[in-house]
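Visitor: Please work out how this folds:
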Amino acid sequence: MVKEQFRETDVAKKISHICFGMKSAEQMRQQAHIQVVSKNLYSQDTSHTPLPYGVLDHRMGTSEKDRPCETCGKNLADCLGHYGYLDLEMPCFHVGYFKAIIGILQMICKTCSHIMLTKEEKLQFMDVLKRPGLAYLQKRGMKKKISDKCRKRTMCLNCSTLNGPVKKCGLLKILHEKYKTTKKVVDTVVSDFLNSFDIAIEHNKEVEGLLNRAQENLSPLVVLNLFRRIPAEDIPLLLMNPEAGKPADLILTRLLVPPLCIRPSVISDLKSGTNEDDLTMKLTEIIFLNDVIKKHRMSGAKTQMIMEDWDFLQLQCALYINSELSGIPLNMAPKKWTRGFVQRLKGKQGRFRGNLSGKRVDFSGRTVISPDPNLRIDEVAVPVHVAKILTYPEKVNKANLEMLRKLVRSGPEVHPGANFIQQRHTQMKRFLKYGNREKMAQELRFGDVVERHMIDGDIVLFNRQPSLHKLSIMAHIVSALWGFCVMYIGVV
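Guide: Alright, predicted model coming up:
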């Protein structure tokens, strides 16, 4: 098909803006087709079929050519896939939002969830935030000002409770240093707390040295309850848009299970089975840990055992998103490195740079070309070998009929020649290496498309590697076909 110039159609609606946000647990449930509950992938019988309500349930799409999707009935090429969801037995911190969670905890009271500002300060900041067209850098500056004011205040203005600094401690752990006594004047709340340990100190002197380091552990469950109680009028002051996502959505209580087409099962020839994707295996581990926690809670196991299971579940949820976490304890470190979602997106081989920006496209090639004193300033030299492969689709008309017949007779081996013919009414391409080229040349009709070799006078876009940005691309006329410097070229 001939490349045509892009022309914007008269559309009824135009996109005004794009808003990125967080999905709530309810939105995940609405988007999903099934709830995934089974940790086993396949049924135990000889048929080797995916288990219903398992991670490979074919209601989430298909990854096999001969098996249609059970939700929409389409095949592998047409089905976009459908989501599932799984409920976590205990809430977990989202590794991507961990910094944001600590930032919000530093701004709110750890008892009543109100923001640590006076009424006058709230009104003052709200007036600024309501201004239309507030720039991103201005919003960041405002957030820093609000955060600094909140962190300086130690007593909540709403419930008069003592608040201390909130810090990250280890891997996905948050501590609230509520009773830290660095000031000369000890608060009455702190003194009451310290006095409550008098009897314990009498029996064990070691407790006295540890009292100054008394801290409150903010588990995901505690943080989730705090975030749910944040008043609606305080959410804009946290620089969050309530329509795009509420603070409680920063904590994971439910995970989306992605469609099968992005995590296909590869049938292995060597072993009589399948190789499963990293995401699939990580999801089965998460479901398995869910079941373990549920069993331990029902059987009344020790709190320490449940807490260890919870920490492991939290780590697996973090590795599912980002598998390159640092600071994982040796006893919890994974034996095999896997690719998380972050690894699929970032870097040179990721989705953005590797697949979206750096796509392999038609009518482009990479070759050596050469500067030459005999060339005009708007000409570029291209090797014959590349000129035979890099074709230009030319539509047959009255003016070029005889020329294109001559090129079709030459075929793909001789330059200048042609590689393919696409007839006007059929979508099939005919390769000119085989068949009767003389007959094909005589049968050329107006409207047929001949993919001919690049010839002198063609206009190409070329760009010296490795600078692959739009500004370095220039249009030149193809001339003497030989060359030296490595360049990217493409037919206009």
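Visitor: For the rest of this, base every contact and every neighbour count on C-alpha atoms.
Guide: Noted.
Visitor: Show the subsequent helix or strand relative to the top helix by length along the chain.
Guide: In the chain, with assignment by DSSP state H, the single longest helix is helix 278-299. Next along the chain after helix 278-299, taking DSSP states H and E as the criterion, comes helix 303-321.
Visitor: name the helices or strands packed onto that next one?
Guide: strand 84-93, helix 278-299, helix 341-345 (3 or more CA pairs under 8 Å, 6 or more residues apart in numbering; DSSP states H and E).
Visitor: could you pull out the helices for the stretch 51-200 of the chain?
Guide: Taking DSSP state H, counting those that start in this stretch to define them, one finds helices in the stretch 51-200 of the chain at 98-107, 119-129, 136-152, 188-195, 198-203.
Visitor: neighbours around the spatially closest residue to residue 231 that is not a sequence neighbour, how many?
Guide: Among residues not flanking residue 231 along the chain, residue 114 sits closest, at 6.7 Å (CA to CA, 6 or more residues apart in numbering). By other CA atoms under 10 Å, 23 other residues sit near residue 114.
Visitor: Could you do residue 281 as well?
Guide: As a burial measure, residue 281 scores 17 neighbours (other CA under 10 Å).
Visitor: What separation do you get for it and residue 92?
Guide: Separation of residue 281 from residue 92 (CA to CA, to the nearest Å): 19 Å.
Visitor: Count residues in the vicinity of the nearest residue to residue 174 once chain neighbours are set aside, would you?
Guide: Ranked by CA to CA, 6+ apart and with sequence neighbours excluded, the top spatial neighbour of residue 174 is residue 168, at 4.7 Å. A total of 13 residues lie near residue 168 under the criterion other CA under 10 Å.
Visitor: can you tell me which residues contact residue 168?
Guide: Residues near residue 168 by CA atoms under 8 Å, 6 or more residues apart in numbering: 102, 174, 175.
Visitor: what separates the residue nearest the centre of the chain from residue 353, distance-wise?
Guide: By CA atoms, centre = their mean, the mean C-alpha position of the chain lies nearest to residue 345, the distance being 5.1 Å. Distance of residue 345 to residue 353, given as CA to CA: 8 Å.
Visitor: can you check residue 136 too?
Guide: 25 Å.
Visitor: for residue 314, same thing?
Guide: From residue 314 to residue 353 the distance is 30 Å (CA to CA).
Visitor: Next: residue 141.
Guide: The spacing between residue 141 and residue 353, counted by CA to CA, is 31 Å.
Visitor: hmm, back to that, and residue 314 and residue 353? which has more neighbours close in?
Guide: The neighbour comparison of residue 314 against residue 353 (other CA under 10 Å) goes to residue 314, with 25 against 14.
Visitor: Also this sequence, please, to line up against the first:
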Amino acid sequence: MQSESSVTLRKIKRVQFGILGPDEIKRMSVTVPPHSDGIMYPESTENGKPKLGGIMDPRQGVSDRFSRCQTCAGNMNDCPGHFGHIELAKPVFHVGFFNKSLRILRCICFYCSKVLVDKNNPKMQSILARTAGTPKKKDNGEPTDENKKPSHGGCVMEIFKNISDEEIEILGMDCKYARPEWMIISVLPVAPLCVRPSVVMGGSGLRCQDDVTHKYSDIIKVNTELRRNEASGAAAHILEQGVLELQFHVATMMDNTLPGLPRAMQKSGRPLKSISERLKAKEGRVRGNLMGKRVDFSALGVPRSIASNLTYPEIVTPFNIDHLQRLVEHWRAYRSALSSKAIRSPSPNRLQGRAAHSRQRCDYFQPTAYSAQDVYDGSLGESSPVVYFSIELVRHNSL
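Guide: Alright, predicted model coming up:
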């Protein structure tokens, strides 16, 4: 099937991951002036309609089949959803990058943001030369003694901002895609409405909001109160308590199963379902909704380039020798048997298969021999060691 897009098709060389910075979050946000600078109101509706600047901002998508998105004019089927943002009164830690932030703090000086290592050390220069341009795989650094303990996300962000680009590269990061200060949240992205749809309760017309929407409402309430206390010159302990509450709500929205942290609850006592809980585990979006199941009609096609690398041993018997000979003769389906795949016989000699013609190769097939056979149309396969999904190679030209 030919694509109708006029975009030039190119072969993908690699996939680059990075961290969204505050400026990029604002650029991708649709909740911008003149109507509102981000999501500022914990209410979802005003006079029976979605409120601009509220947690169900109509610029982020549609929440029912009768509305149109104010950004793309699409309906519920056409609108892909659009991100918004919340300007936080104080920066908070990102729970997904907390351990990484802690490791960076152990490697730098809290006063000058310099790496606690001599760059002129021959061993250090050897490490930098060997790992330049290489994707990071694992951490093997020993923690250093701490001189001062940063107390909140804003303090850590100021330390990270003073780290130079050269020092960032020494820490194993690419300043173009992931700077250390981006691991501290100062601008919180707000998920589109299609990610957190509201549900109408029976015939009453009342809408029940999603758990993530409730957390956004809590974040806005605490954020507004913290901003108000800061403007009025409230005591330090009141501001500190507000920062801790803001950190709690942001953390439990992302992951409500963090050890050592009380779980956020609904009024009914049910724990809120966080974003990470919707993605991970067996019932998550990937394994639960996207991957195939071990049932009929959930087969996944496998590219021919991958199928040619998947082999399994098959014993040659008088009952299947004709079938295996037909596979060898059919070069497109069994081309690897003509080039590099080996055929083992019970004798010590290993047949490398340098015969020029497939019929010459067929002469090597003897009962009790083994053939390293490629998967072919109709073969069944499963991922291992943990069975996540089943694969059936469907009968199609491209497997």
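Visitor: what's the matching residue for residue 233 of structure 1 over in structure 2?
Guide: Alignment note (TM-score structural alignment): residue 233 of structure 1 maps to residue 166 of structure 2.
Visitor: How about residue 337 of structure 1?
Guide: Aligned by TM-score structural alignment, residue 337 of structure 1 pairs with residue 271 of structure 2.
Visitor: roughly how far apart are the closest residue to residue 162 of structure 2 other than its chain neighbours and residue 156 of structure 2?
Guide: Once flanking residues are discounted, residue 162 of structure 2 sits nearest to residue 113: 5.8 Å by CA to CA, 6+ apart. Separation of residue 113 of structure 2 from residue 156 of structure 2 (CA to CA): 10 Å.
Visitor: what do you get for residue 74 of structure 2?
Guide: Taking CA to CA, one finds residue 74 of structure 2 at 42 Å from residue 156 of structure 2.
Visitor: In terms of neighbours, single out the busier of these two.
Guide: Higher neighbour count among residue 74 of structure 2 and residue 156: residue 156, with 23 against 16, using other CA under 10 Å.
Visitor: now what about stretch 265-282 of structure 2, what contacts it?
Guide: By CA under 8 Å, 6+ apart, the surrounding residues in contact with stretch 265-282 of structure 2 are 211-212, 252-256, 263-264, 284-288.
Visitor: Likewise for stretch 162-170 of structure 2?
Guide: 112, 113, 114, 115, 128, 174, 175, 179, 180.
Visitor: give me that answer again for 7 Å
Guide: Residues outside stretch 162-170 of structure 2 that contact it (CA atoms under 7 Å, 6 or more residues apart in numbering) are 113, 114, 115, 174, 175.
Visitor: against structure 2, where does stretch 295-315 of structure 1 fall?
Guide: Using TM-score structural alignment, stretch 295-315 of structure 1 pairs with 228-248 in structure 2.
Visitor: Could you pull up the contacting residues of residue 45 of structure 1?
Guide: By CA under 7 Å, 6+ apart, residue 45 of structure 1 has no neighbours at all.
Visitor: would it count as being in a strand?
Guide: No: counting by DSSP: H, G, I helix; E, B strand; the rest coil, residue 45 of structure 1 falls outside a strand, being coil.
Visitor: Report the buried residues of the helix or strand harbouring residue 159 of structure 2.
Guide: Element membership of residue 159 of structure 2 [criterion: DSSP H and E] is helix 153-161. Neighbour counts over helix 153-161 of structure 2 (16 or more other CA atoms under 10 Å) mark 153, 154, 156, 157, 159, 160 as buried.
Visitor: Next: stretch 259-267 of structure 2.
Guide: Those buried within stretch 259-267 of structure 2 under the rule 16+ other CA under 10 Å are 263, 264.
Visitor: circling back: neighbouring contacts of the longest helix of structure 1?
Guide: 37, 39, 55, 88-89, 263, 306, 309, 313, 316, 320, 338-340.
Visitor: Of all pairs in those residues, which one is the farthest apart?
Guide: The distance between the two most remote of these (CA to CA) is 30.9 Å, for 263 and 306.
Visitor: returning to that earlier point: can you give me the offset of the helix holding residue 159 of structure 2 from its chain's centre?
Guide: 25 Å (CA atoms, centre = their mean, to the nearest Å).
Visitor: got it, and stretch 273-284 of structure 2?
Guide: 12 Å.
Visitor: Tell me the span between the first and last residue of it.
Guide: Span of stretch 273-284 of structure 2 from end to end, CA to CA: 11 Å.
Visitor: which parts of it are buried?
Guide: Within stretch 273-284 of structure 2, the residues that count as buried by 16+ other CA under 10 Å are 273, 274, 275, 276, 277, 278.
Visitor: which of the residues you listed lies closest to residue 190 of structure 2?
Guide: Closest approach between the buried residues of stretch 273-284 of structure 2 and residue 190 of structure 2, by CA to CA: residue 275, at 11.6 Å.
Visitor: Look up how far residue 195 of structure 2 lies from the closest one.
Guide: According to CA to CA, residue 275 of structure 2 stands 10 Å off from residue 195 of structure 2.
Visitor: can you check residue 253 of structure 2 too?
Guide: Separation of residue 253 of structure 2 from residue 195 of structure 2 (CA to CA): 13 Å.
Visitor: more crowded one of the two?
Guide: With neighbours defined as other CA under 10 Å, residue 253 of structure 2 and residue 195 compare such that residue 253 has more, 24 against 15.
Visitor: Who are the contact partners of that one?
Guide: Residue 253 of structure 2 makes contacts with 212, 215, 274, 275, as judged by CA under 7 Å, 6+ apart.
Visitor: hang on, residue 368 of structure 1 in a strand?
Guide: Yes: under three-state DSSP, residue 368 of structure 1 sits within a strand.
Visitor: Setting aside sequence neighbours, what's the nearest residue to residue 317 of structure 1?
Guide: Spatial nearest neighbour of residue 317 of structure 1, chain neighbours left out: residue 286 (7.0 Å); criterion: CA to CA, 6+ apart.
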